[in-house]
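Enquirer: no FASTA, just this:
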């Protein structure tokens, strides 16, 4: 399992590189990478284990964040408190997305009211990060199976954040430099 010491920090060139496509079937290293990235998210979202291992809670972790320049990211978006699915604790989205491509996106933007954070960025960077409110995502899972899913709101934001990592971008690249709390007109604000 990855610990905070294994997370690549802002300033490391791997975070600004375009990641390579992953070949199938997955090598043993890539299988371990996928498993360990998802394990980090699962453990980091358990308050007791998170404290025990001194982790920062995360909802996504991309391969470049553990110093592997490949198009792979683990995403685990927990259920929202007021969500009907919260009773059965079903995540809003959980998978390791490999060679992901956004095939369509809404004109409508969304942003998190508290801004975004990143396991690779230790400092707080205030400001709104405008993202597409809805996306259609095409990717392969660890078995090479192809998926196409439509995501909206928070899960769409998380996946766009992780895909940015695969293209050498960080969340603060999207923040308006002159006015960090200015978002495109009509942006849906998500708490």
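Expert: Yes, it's here. All values derive from a computational prediction rather than experimental measurement.

Enquirer: When you work out contacts or count neighbours from here on, use the C-alpha atoms and nothing else.
Expert: Fine.

Enquirer: for the top helix by length along the chain, which positions count as buried?
Expert: Ranked by residue count under DSSP state H, the longest helix found in the chain is helix 28-44. Going by neighbour count (16 or more other Cα atoms under 10 Å), the buried part of helix 28-44 is 30, 33, 34, 36, 37, 38, 39, 40, 41, 42, 43, 44.

Enquirer: What is the helix or strand that comes right after it packed up against?
Expert: Next along the chain after helix 28-44, taking DSSP states H and E as the criterion, comes helix 47-52. Contact analysis of helix 47-52 by 3 or more Cα pairs under 8 Å, 6 or more residues apart in numbering; DSSP states H and E lists helix 28-44 as its packing neighbours.

Enquirer: got a list of what residue 71 touches?
Expert: Residue 71 makes contacts with 19, 20, 21, 22, 62, 63, 98, 99, 100, 166, as judged by Cα atoms under 8 Å, 6 or more residues apart in numbering.

Enquirer: before we go on, here's another structure to hold up against the first:
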């Protein structure tokens, strides 16, 4: 189900709770909502659609990756300054991002995975992970 985008700053600043298999429908809704915004969005966290669970969905090229309970386990030694926008916020804001990140997460079937993302995809992951911590750019 495609859900509306939340713009309530107080809700977005809440830290996400751990997701479980009971939250699989929330993951599907997140992917459907992300895909419905394919022209102007490359990643979403569950709180952006009103669900306070640790779930993100990102675009990696033509592929959508759904992650439950993601954790950044390693980062590059190098980082860069950039500007990012967000469907939940107006305008663009400056931020600092690592060149690559390694992430441990559970996939759509709740199997444990570990992946390394670099470049723009790493930037997307970091932005959505900030959402799970209640950090707004």
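Expert: Received, thanks. Treat the numbers as computed from the prediction; the structure is a model and nothing was measured.

Enquirer: one step back: give me the contact list for the longest helix of the first structure.
Expert: So helix 28-44 of the first structure is contacted by 1-3, 49-50, 55-63, 72-76, 96, 142 (Cα under 8 Å, 6+ apart).

Enquirer: For ChimeraX, write the selection for the buried entries among these.
Expert: Here is the ChimeraX selection string for the buried members of the contacts of helix 28-44 of the first structure, based on 16+ other Cα under 10 Å:
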select :2,50,55,56,57,58,59,60,61,62,63,72,73,74,75,76,96,142
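
Enquirer: Which of the contacts of helix 28-44 of the first structure fall within strands?
Expert: 60, 61, 62, 72, 73, 74, 75, 76, 96 (DSSP state E).

Enquirer: For the corresponding residue of the second structure for residue 68 of the first structure, which non-adjacent residue is closest in space?
Expert: By TM-score structural alignment, residue 68 of the first structure lines up with residue 51 in the second structure. Spatially, and ignoring its direct neighbours in sequence, residue 51 of the second structure is nearest to residue 26 (7.3 Å; Cα to Cα, 6 or more residues apart in numbering).

Enquirer: Quick check: that neighbour vs residue 83 of the second structure, distance?
Expert: The gap separating residue 26 of the second structure from residue 83 of the second structure is 29 Å, by Cα to Cα, to the nearest Å.

Enquirer: what are the ranges of the strands in the first structure?
Expert: Remark: strands assigned in the first structure by DSSP E are 60-62, 72-77, 93-105, 109-112, 131-132, 134-140, 146-152, 188-190.

Enquirer: any idea which of these is most buried?
Expert: Of all the strands of the first structure, strand 60-62 has the most neighbours on average by mean count of other Cα atoms under 10 Å, namely a mean of 28.

Enquirer: Identify all contacting residues around that one.
Expert: 37-38, 41, 71-77, 119, 158-159, 162-163, 165-166.

Enquirer: For the buried residues of helix 28-44 of the first structure, work out which two are farthest apart.
Expert: Spatially, the most separated pair among those is 30 and 44, at 21.1 Å (Cα to Cα).

Enquirer: mind listing what residue 73 of the first structure touches?
Expert: Listed by Cα under 8 Å, 6+ apart, the contact set of residue 73 of the first structure reads 34, 37, 60, 61, 62, 63, 96, 97, 98, 162, 163.

Enquirer: what do we get in the second structure for residue 124 of the first structure?
Expert: That one, residue 124 of the first structure, aligns with residue 91 by TM-score structural alignment.

Enquirer: So its match is in contact with residue 83, correct?
Expert: No: contact criterion Cα atoms under 8 Å: residue 91 of the second structure and residue 83 do not qualify, at 9.7 Å.

Enquirer: Provide a list of residues in contact with the aligned partner of residue 16 of the second structure in the first structure.
Expert: Using TM-score structural alignment as the criterion, residue 16 of the second structure maps onto residue 19 of the first structure. By Cα under 8 Å, 6+ apart, the residues touching residue 19 of the first structure are 64, 69, 70, 71, 166, 167, 168.
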